[in-house]
Each structure stands twice: as structure tokens, then as C-alpha cells.
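Novice: sequence first, then the predicted structure:
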Amino acid sequence: MVDLADIRAATEGLPRSYEVLVRDQIKFRVGQIVYLAVAPDEKSMGIGFPKEERDAIIAAQPDKFFRPRPSDERFRWIRVHLDAIDTDELRELVLEAWRMCVPKKVAAAYFDRPD
């Protein structure tokens, strides 16, 4: 199971990303766009995800992924059970959600940097 410390580690160092607390909920943003939100109980998170792929991944892996609240259905968003993923999968989800929010040049510079 991943936790808030793992989420913070996965978002650390991402250009233009920052953490905020909104109504007792931890969110990660690029500008004003939220790309990750941790549930208040810290057992799940909402994360940016392509709408056109959402139904397929929920059907394929219902133990990991579930639908966003009805009010969030219109957004590119999916919910994830934190006890069903490991840190590698978390990092992959975070990077893809972040990439959807930053300019292409920023993402390209980040992924092209030497390790």
C-alpha cells in the first residue's frame, strides 16, 4: 500500500507542481489545475486520467480503479485505491497525470534530463 509520504515523494521535483490544502484535502496542482487529490481518509486518491480510457481500465482492474464522483465525471479523472497499487505504479500514474497539465515543452525537458 502506498501512503501520503509515497505520494509526496512521487510528486517531488516535478516542475510547476505544488501541494495545497483545500477544505482539509491535500491536492497537487500545476497552476490552478488539480492533477491529484488525496481522499480525506488517505485510502484513495483522485488523479488526472484520460476520459476515453477510464471505462476500460475500471472494467479491467476494478480492484484498483473506480469512478469519480458524479460531479467529477466530466473531467479527465479517475479514483484509485491506494492499498491496491505499489510505488512504481503510483509514480507512473502521477507522471502521466502531471504530464496532462504542463506544457509539452516542460514535460519534454523533464523526461529528457539526464538521470
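Specialist: Sure, I can see it. Owing to the predicted nature of the structure, the values given are computational and were not obtained by experimental measurement. Residues are numbered from 1 along each chain as shown.

Novice: please count neighbours and contacts with C-alpha atoms only from this point.
Specialist: Noted.

Novice: report the secondary structure state of the residue nearest the centre of the chain.
Specialist: When Cα atoms, centre = their mean is applied to the chain, the residue found nearest the centroid is Ile47 (3.3 Å). At Ile47 the chain is in strand, as set by DSSP: H, G, I helix; E, B strand; the rest coil.

Novice: adding another structure so you can compare the two:
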Amino acid sequence: MITVDQIRAVALTLPRTHEALVRDRIKFRVGQIVYVALSRDETVMGFGFPKEERAALVAGEPAKFHLPRPSDLRFHWVCVWLDKIDEGEMRELVIDAWRMVVPKRVAAAFTETQR
């Protein structure tokens, strides 16, 4: 199962990211915008994801992905069970969620350094 330390190791390498503890939940933010959040029991990761694509993601792999609680459906957000993904997939989800909240030039500069 993916751990908080593995997620932290990816998230904290991303420019402008900081970690916050809010109501006993670990969240990774750029400014005040949360792009990854963990459930209190650290078994579920919520992450930023385009609203228009999330129904297809969940329908395609319902054993892995699920929608957030109804009160959070207004946000660009999807959830994943951490025991259903590997480290490579977690990394991709975290980086893609981060790209949604940073300026395009910051994301582009990061992508350039990864080549």
C-alpha cells in the first residue's frame, strides 16, 4: 500500500508545495489551494482532477477510484484507495493534480527539469 511518506516524497519536490495538517488530515497545497489530501486513516487520497473527466475515470476503474462525498462534488476532485495503486501511478496522480493548481510556466519549468 502507498504510504504518506511516499506521497510526501513526491509532493514536497514540487515547486511551491507545502504540507498542512487540517483537522487531523494531511494536505498538500500550493498557496491556499489543496491539490492532494489524505483521509484521517491514510487509506484514501483525494486529488485534483478535471470535473469533466472524473465520471469516466471512476466508471472505468470503480474498484480503484471513487467520487468524493457529495458536499465536495463542486470541486475538481476524485479519490483513490491507496492499496489499489502502485508508486508510479501515485506519482502521476500527484504531479497531474499539482499541475492543475500552479501557473503554466511553473509546471513547464518543472517538466523541463525532469527530462
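Specialist: Thanks, I have the structure now. Keep in mind the model is a prediction, meaning the values are calculated, not measured.

Novice: if I look at the residue nearest to the centre of structure 1, how far off is Pro15 of structure 1?
Specialist: For Ile47 of structure 1, the distance to Pro15 of structure 1 (Cα to Cα, to the nearest Å) stands at 17 Å.

Novice: what about the residue lying closest to Gln6 of structure 2 once chain neighbours are set aside, neighbour count?
Specialist: Of all residues not flanking Gln6 of structure 2 in the chain, Glu87 sits nearest, at 7.7 Å (Cα to Cα, 6 or more residues apart in numbering). If you count neighbours by other Cα atoms under 10 Å, Glu87 of structure 2 ends up with 15.

Novice: looking at it, Val101 of structure 2 is touching Gln32, isn't it?
Specialist: No - the pair Val101 of structure 2 / Gln32 is not scored as a contact, 10.0 Å apart, by Cα atoms under 8 Å.

Novice: neighbour-wise, which of these two wins?
Specialist: More crowded of Val101 of structure 2 and Gln32, by other Cα under 10 Å: Val101, with 17 against 9.

Novice: pull the contacting residues for Ile58 of structure 1.
Specialist: By Cα atoms under 8 Å, 6 or more residues apart in numbering, the residues touching Ile58 of structure 1 are Lys64, Phe65, Phe66, Arg67.

Novice: in structure 2, what sits opposite it in the alignment?
Specialist: If you follow Ile58 of structure 1 across to structure 2 using TM-score structural alignment, you land on Val58.
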